[in-house]
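K.L.:
coords please:
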Amino acid sequence: MTVTTPQPRIAIPAPAPTARPRAKSATEEADWLALTEAVREAGQYPTRAEAEHVTRIVLSALGGHVTGEERVALAQALPREAGRVIASQIPATRPLTAREFVDSVATRIEGSTPATARWDVSSVLSALADHIGDPLTTRVLAQLPTGYALLFGRAELAATA
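P.N.:
Down below sits the predicted model:
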């Protein structure tokens, strides 16, 4: 017969609770859905998933070109998810012309051409302009090189001398 010696009990501390990502509120989710649905309608995309994909790409491209107070205001005016996409971008080292911007988006979308990228960019930015309103759209456009207004669904007026 084997006799075992009782072992002292060792208290193993419970693991520290880990921070859980905050769940999206119904309002946040509805705002994001409304924005991507507006993009889906503007771009005539067959699915919301496709519209959401294009929205994320265009917003990430835009996020590097809007800086300072306008970037903060833009991120705050958008649904939280879209604001995060804008705010998480590293500022661009040089401003892109509207054409260069469209071309840069074309490189991020598989199978895209400059013509389809222009459609995608215009679909997202016109829906964005509708969502954030004229005053903020004007402030954002003032930060960007000339040529972006049409991408936001606005006429670009030149001052006459």
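K.L.:
when you work out contacts or count neighbours from here on, use the C-alpha atoms and nothing else.
P.N.:
OK.
K.L.:
all helices of the chain, in order?
P.N.:
26-43, 48-63, 68-77, 80-87, 98-108, 114-132, 134-143 (DSSP state H).
K.L.:
may I see the buried residues of the second one?
P.N.:
For helix 48-63, the buried set under the neighbour-count rule, 16 or more other C-alpha atoms under 10 Å, comprises 48, 51-52, 54-63.
K.L.:
for residue 68, grab the count of nearby residues.
P.N.:
For residue 68, the neighbour count with other C-alpha atoms under 10 Å is 9.
K.L.:
same question for residue 93.
P.N.:
8.
K.L.:
do you know how far it is from residue 116?
P.N.:
26 Å (C-alpha to C-alpha, to the nearest Å).
K.L.:
equivalent analysis for residue 84, please.
P.N.:
Residue 84 is 25 Å from residue 116, by C-alpha to C-alpha.
K.L.:
residue 159 is nearest to which of the helices of the chain?
P.N.:
helix 134-143 (14.2 Å; C-alpha to C-alpha).
K.L.:
please give me the structure for this one as well, since I'd like to look at both together:
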Amino acid sequence: MSTTTVPRVTTRRAPHAADDNGWPQLVETVRESGLYPTRSKAEQVTRTVLAALGTHVTGDERVDLARALPPEAARLIASQIPATRRLTAARFVDEVASRTPGATSATARWDVSSVLGALPPLVGDDLVTRILAQLPAGYALLFGRADLTPTS
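P.N.:
Predicted structure coming up:
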């Protein structure tokens, strides 16, 4: 009696943001969009910006954002204590600069835009719109969107 080995067929599916593979992909997207020289620098920037964002997104949007992100990114968002007051977009960038050794407002704005601009394809435009609705004017540009908020 002979035995025949049947090759095992595995199907690969496209990784989803909430998969464990999503974190390296997010960091690589940030590295490419921000033109960071190393993955390590892109990861540091991603961690800093997501931690800062985690203090400013609240309620259902915070929960939905954490669910849509890779587990590592979700932990960064969810582990933050919500801020008691919302920062303007410029103050948010300054906060990120204060968390980043050697950063200036200009480099922090680049960092913030590189990370937040990577989120819409992962989390969806609807969620980004909901997040922007709870943040002060000016954040849309950081997410790579035109800021079409009417002025009073």
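K.L.:
could the buried residues of helix 48-63 of structure 1 go into JSON lines alongside distance to residue 108 of structure 1?
P.N.:
Listed next are the buried residues of helix 48-63 of structure 1 as JSON lines, based on distance: C-alpha to C-alpha, whole Å:
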{"residue": "48", "distance to residue 108 of structure 1": "19"}
{"residue": "51", "distance to residue 108 of structure 1": "14"}
{"residue": "52", "distance to residue 108 of structure 1": "14"}
{"residue": "54", "distance to residue 108 of structure 1": "9"}
{"residue": "55", "distance to residue 108 of structure 1": "12"}
{"residue": "56", "distance to residue 108 of structure 1": "11"}
{"residue": "57", "distance to residue 108 of structure 1": "7"}
{"residue": "58", "distance to residue 108 of structure 1": "9"}
{"residue": "59", "distance to residue 108 of structure 1": "12"}
{"residue": "60", "distance to residue 108 of structure 1": "10"}
{"residue": "61", "distance to residue 108 of structure 1": "9"}
{"residue": "62", "distance to residue 108 of structure 1": "13"}
{"residue": "63", "distance to residue 108 of structure 1": "14"}
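K.L.:
now for those: which two are most distant?
P.N.:
Of all pairs in the buried residues of helix 48-63 of structure 1, the most separated under C-alpha to C-alpha is 48 and 63 at 21.8 Å.
K.L.:
sorry, back to before: which single one of the buried residues of helix 48-63 of structure 1 is nearest to residue 156 of structure 1?
P.N.:
residue 62 (18.6 Å).
K.L.:
quick one: map residue 86 of structure 2 onto structure 1.
P.N.:
Using TM-score structural alignment, the partner of residue 86 of structure 2 in structure 1 is residue 95.
K.L.:
residues near its match, how many?
P.N.:
Residue 95 of structure 1 has 15 neighbours, counted by other C-alpha under 10 Å.
K.L.:
ok, now how distant is the closest residue to it other than its chain neighbours from residue 108 of structure 1?
P.N.:
Using C-alpha to C-alpha, 6 or more residues apart in numbering and skipping residues adjacent in sequence, the residue nearest residue 95 of structure 1 is residue 65, 6.4 Å away. Distance of residue 65 of structure 1 to residue 108 of structure 1, computed by C-alpha to C-alpha: 16 Å.
K.L.:
could you do residue 46 of structure 1 as well?
P.N.:
For residue 46 of structure 1, the distance to residue 108 of structure 1 equals 20 Å [C-alpha to C-alpha].
K.L.:
these two: who's more crowded?
P.N.:
Neighbours were counted for residue 46 of structure 1 and for residue 108 using other C-alpha under 10 Å; residue 108 has more, 14 against 10.
K.L.:
apart from its neighbours in sequence, what residue is nearest that one?
P.N.:
Per C-alpha to C-alpha, 6+ apart, closest to residue 108 of structure 1 is residue 57, 7.1 Å.
K.L.:
can you tell me what that neighbour aligns to in structure 2?
P.N.:
Alignment note (TM-score structural alignment): residue 57 of structure 1 maps to residue 48 of structure 2.
K.L.:
what about stretch 91-103 of structure 1, start to end distance?
P.N.:
Start-to-end, stretch 91-103 of structure 1 (C-alpha to C-alpha) is 18 Å.
K.L.:
what are the buried residues along that stretch?
P.N.:
Applying 16+ other C-alpha under 10 Å to stretch 91-103 of structure 1 flags 91, 96, 98, 101, 102, 103 as buried.
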